[in-house]
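*Asks:* 3D, please:
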Amino acid sequence: MSPDSLIILPSNHVTLSCPITAFNVSIEYSHLFHQFVSTKGRIVIKLGGGLITNKNKVKTLDKDAINKVCKVIKILIEEKYNIIIVHGAGSYGHILSKEMKISEGINHDINDKQIKAVKQIREDMRELNNEVIDSLKRVNLNSTGFPPSIWAKNIGKEFIGDISIFEKKLGEIIPICFGDVVERDDEKEFGILSGDDLMYRLSIEIPDVNFTIFLLGDVDGVMDKPPDNSDAELVPIWNSNDSIRTSHNSEVDVTGGMDLKLMRASEIAKKIDNVWFLNGDRPERILQLVRTGSTIGTKIKPQ
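*Replies:* As a prediction, this is how the structure comes out:
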C-alpha cells in the first residue's frame, strides 16, 4: 500500500467534552487531569504557521488544514499515543512582529507602539490557539493551551521555563503551546520565543518521545530548492552536512524560517530516531509513519 492510499478509519471511541478553555486552567492544577497509561509513548507535533494560516494575509486561518490534522490526532490518541502540540504564528504573529521589530527587542524610538503591539500579538496568538482547541473539540478531544508568555522567559533553545507541565500523563487533555512574545532578563526586555525552540526542548527533555514531526504547508518535506521552483525535488533523508537552498520569506518571517527548523530538527535527531518533516495537507502520512516507520516526507538525521 502506498502512503497516499492509506485509509483513515472512523473510530467508535468518543471522549467526553469538558468546559476547559485555553487560559483558565492554572498550571499548578494540571495534576488533577484524568490520567491514563500510554503504551506507545509520545509524539510531538508542530503545526507550521504556513500550514494553519496564510502567512501573507493578516489573521487568515486555514480551518480545513487544522481540521484534517485534528482528525488524525484523534486516531493517534485512540492508538494510545500521548500527543504534545506546538503551533506556529503564521499571519497571527509574524506580520505585526516584523512591522514593530519585536524580535529585536525594545526600540526606544517606537517603544509605545511596541508595547501595544506586544499586547496585540499575544492576544492574537491566544485567538489562534483557541482555533486549534476548537478543532480538537470537534473530534471530541479536549486540550488546553499554555502560552509561553505566562511560563517562559528569554529566547532561543536555552529559554527559561518549566516544561514539566507537558510531562504529565494528561490522558486526552492535550497540552498545546506556541511561538510567543516573552520577557527577557537583559536590556532587550522582550523577544520572540520560536515554536521551533519549543519543539527542541519538548522533544529532548520530555520522556518517552518516539516521534517529532514538523508539519509543513503544501510541501512534501525538505526540498532541494525553494518549493516554488518547478524542478524542486523532495529530499527523503537530510542531515546538516547536506547543502540545500531553503526558502525564507524575510519580509514576513521573524524567527528564522526553514533554516531554524532544520537546525533544531537535526539537534533533536541526536536523541530521537524519528524526526520528520511532512506535508501537513496530507496528515494521513503521520499514520503511515507511526504504523510502518516510513512515509513520503523527509527524515532528519543528526550530523
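*Asks:* drop to CA atoms for contacts and neighbour counts, all remaining ones
*Replies:* Noted.
*Asks:* thinking L278 is in contact with I300, fair?
*Replies:* No: if you go by C-alpha atoms under 8 Å, L278 and I300 don't touch, sitting 10.9 Å apart.
*Asks:* to compare with the earlier structure, here is another sequence to fold:
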Amino acid sequence: MSGLFALLDDIAALARLTTASLDDVAGAAGRAGAKAAGVVVDDAAVTPRYVQGLKPERELSIIWRIAKGSLRNKLLFILPVALILSQFAPWALTPILMLGGCYLAYEGAEKLWEAFSGHTEHPEERDEKVAADPAEHERTVVSGAVRTDFILSAEIMVIALNEVASEGLVSRAVILAVVAVAITALVYGAVALIVKMDDAGLALARRGTGAVAALGRGLVKAMPIVLRTLSVVGIAAMLWVGGHILLVGLDELGFTPPYDLVHHLEVAVADATGALGGFLGWLTNTVGSAILGIVVGAVIVAVLHLVPRRGTKDDTAHA
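*Replies:* Sure thing, here's the model as predicted:
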C-alpha cells in the first residue's frame, strides 16, 4: 500500500513539475513575443495590401494561404536554422538578418519609386491579368506575400530567440514554436478581420435598423480609407524594419556611427519632450531607421533598374 501512495506522490510531483514547466514556457513565450511586438504590428500592416483588388469571396482564402506559408516559414525553415546557428554559429545570425533587411528596404523603396515615377500598375491592367489567369494571379500574390513575410518572421523569431537565449536548446525550440503559432494566429486573424470589415458593415447596413445600420454604413465608407492607409503604413513599415535591422546589425558588427547618431537623437528628443518623451523618442528612432532603409533601398533599386538597361543598350550597340 505504501508503494502505491509513493507512486501517487511521484505522479503528483511530476504533474506539478509539468504544470510549472508549461507556465515557464508560456511566460517566456509571452516575454519573447512582447519584445517582437513592433515587427508584429508591421507584419499586420504589410499584409492587407496583398488582397486589395481581389474578389471579396477570395480574400479569406488568400489570407489563409499566406498564413499557412507564414507558419511554414517560421516552423520549418526559420526555427531550425535559427536554433542551429544560435548553438553553433551565433555570429552568422546578424549578417543573415541584414540581408533580409536589405530585401525589405528594397521592397519599400521600389514601391516609393513606382509611386513617384508613375510606373505603378493601373487597376485596369491588374484586372486584365486577373481575368486572364486568376489562379496564376493568386499564386503570384501569395508567393510575394510569403516572401516578404519570411523576412519579418525571421526578425520576429530572432528577437524572440535573443530573449530566451539562456534557456536550454529544447526549451528554446518549444518556446519559439509557441511564439510562431501564437503570432501567426494573431497577425493573420487581425488581417482577416480588417479585410472583411466592409462585408460585415454591408450586412449590418442591410439587415440592421437605426444606429446599427448607420454603423454598418460607416464601416463600408471607412474601410477603403483604412485599407489605403494600411497600404501606406505597410510600405513605411518595410522601410523602417529593414532600416532598423541594418542599423542594429552594423552596430553589432562594429560600425557604430549610424546607430550612435540615431540613439543620441532618440535620447535627446526623449529627454527634451517631457511626458511625450517615450513616444517621440521611439518616433525619432523609427524615422532614423526609415531614412537608412530608404537610402539602402534606393541604391539597390537603382542598381537593379540601371544594370538591365545598360545590358540592353550594350546588346543594341553590338547588334
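*Asks:* superposing both, give me the TM-score.
*Replies:* Scored against TM-score structural alignment, normalised by the length of the first structure, the superposed chains reach a TM-score of 0.27; 149 aligned residues with a C-alpha RMSD of 7.0 Å.
*Asks:* okay, buried residues for stretch 34-45 of the second structure please.
*Replies:* For stretch 34-45 of the second structure, the neighbour count (16 or more other C-alpha atoms under 10 Å) marks 35-36, 39-40, 42-45 as buried.
*Asks:* looking at the residues you listed, which are in helices?
*Replies:* Those of the buried residues of stretch 34-45 of the second structure mapping onto helices are 35, 39-40, 42-45, per DSSP state H.
*Asks:* thinking L193 of the first structure is in contact with M199, fair?
*Replies:* No: using C-alpha under 8 Å, L193 of the first structure is not in contact with M199, being 11.0 Å away.
*Asks:* shared neighbours, the two?
*Replies:* With contacts taken as C-alpha atoms under 8 Å, 6 or more residues apart in numbering, L193 of the first structure and M199 have no neighbour in common.
*Asks:* picking up where we left off before, list just the nearest of the ones in helices among the buried residues of stretch 34-45 of the second structure to L250 of the second structure.
*Replies:* Nearest to L250 of the second structure out of these is V39 (C-alpha to C-alpha; 18.9 Å).
*Asks:* not counting its neighbours along the chain, what's nearest A32 of the second structure?
*Replies:* A160 (4.4 Å; C-alpha to C-alpha, 6 or more residues apart in numbering).
*Asks:* quick check, the one you found in contact with L176.
*Replies:* Yes: contact criterion C-alpha under 8 Å: A160 of the second structure and L176 qualify, at 7.0 Å.
*Asks:* overlap in contacts of these two?
*Replies:* With C-alpha under 8 Å, 6+ apart as the test, A160 of the second structure and L176 both reach A29.
*Asks:* got a list of what G277 of the second structure touches?
*Replies:* 269-271.
*Asks:* what of K46 of the first structure?
*Replies:* 85-88, 195, 199, 213-215.
*Asks:* mind putting those residues into CSV with secondary structure and distance to M263 of the first structure?
*Replies:* Below are the contacts of K46 of the first structure laid out as CSV (DSSP: H, G, I helix; E, B strand; the rest coil; distance: C-alpha to C-alpha, whole Å):
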residue, secondary structure, distance to M263 of the first structure
I85, strand, 19
V86, strand, 17
H87, strand, 18
G88, coil, 16
G195, helix, 13
M199, helix, 11
I213, strand, 14
F214, strand, 13
L215, strand, 16
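*Asks:* quick one: the helices in the second structure, in order.
*Replies:* Under DSSP H, the second structure gives helices at 2-35, 37-46, 56-72, 79-88, 93-117, 123-132, 134-163, 169-195, 197-207, 211-252, 257-272, 277-318.
*Asks:* where's the second one relative to the chain centroid, distance-wise?
*Replies:* Which is helix 37-46 of the second structure. 5 Å (C-alpha atoms, centre = their mean, to the nearest Å).
*Asks:* could you give the angle of that helix to helix 134-163?
*Replies:* Going by axes from the mean of the first three to the mean of the last three C-alpha atoms, to 10 degrees, helix 37-46 of the second structure is angled at 170 degrees with respect to helix 134-163.
*Asks:* what is helix 37-46 of the second structure packed up against?
*Replies:* helix 134-163, helix 169-195, helix 211-252 (3 or more C-alpha pairs under 8 Å, 6 or more residues apart in numbering; DSSP states H and E).
*Asks:* and for K116 of the first structure, the neighbour number?
*Replies:* Other residues lying near K116 of the first structure total 11 when counted by other C-alpha atoms under 10 Å.
*Asks:* brilliant, that's me finished.
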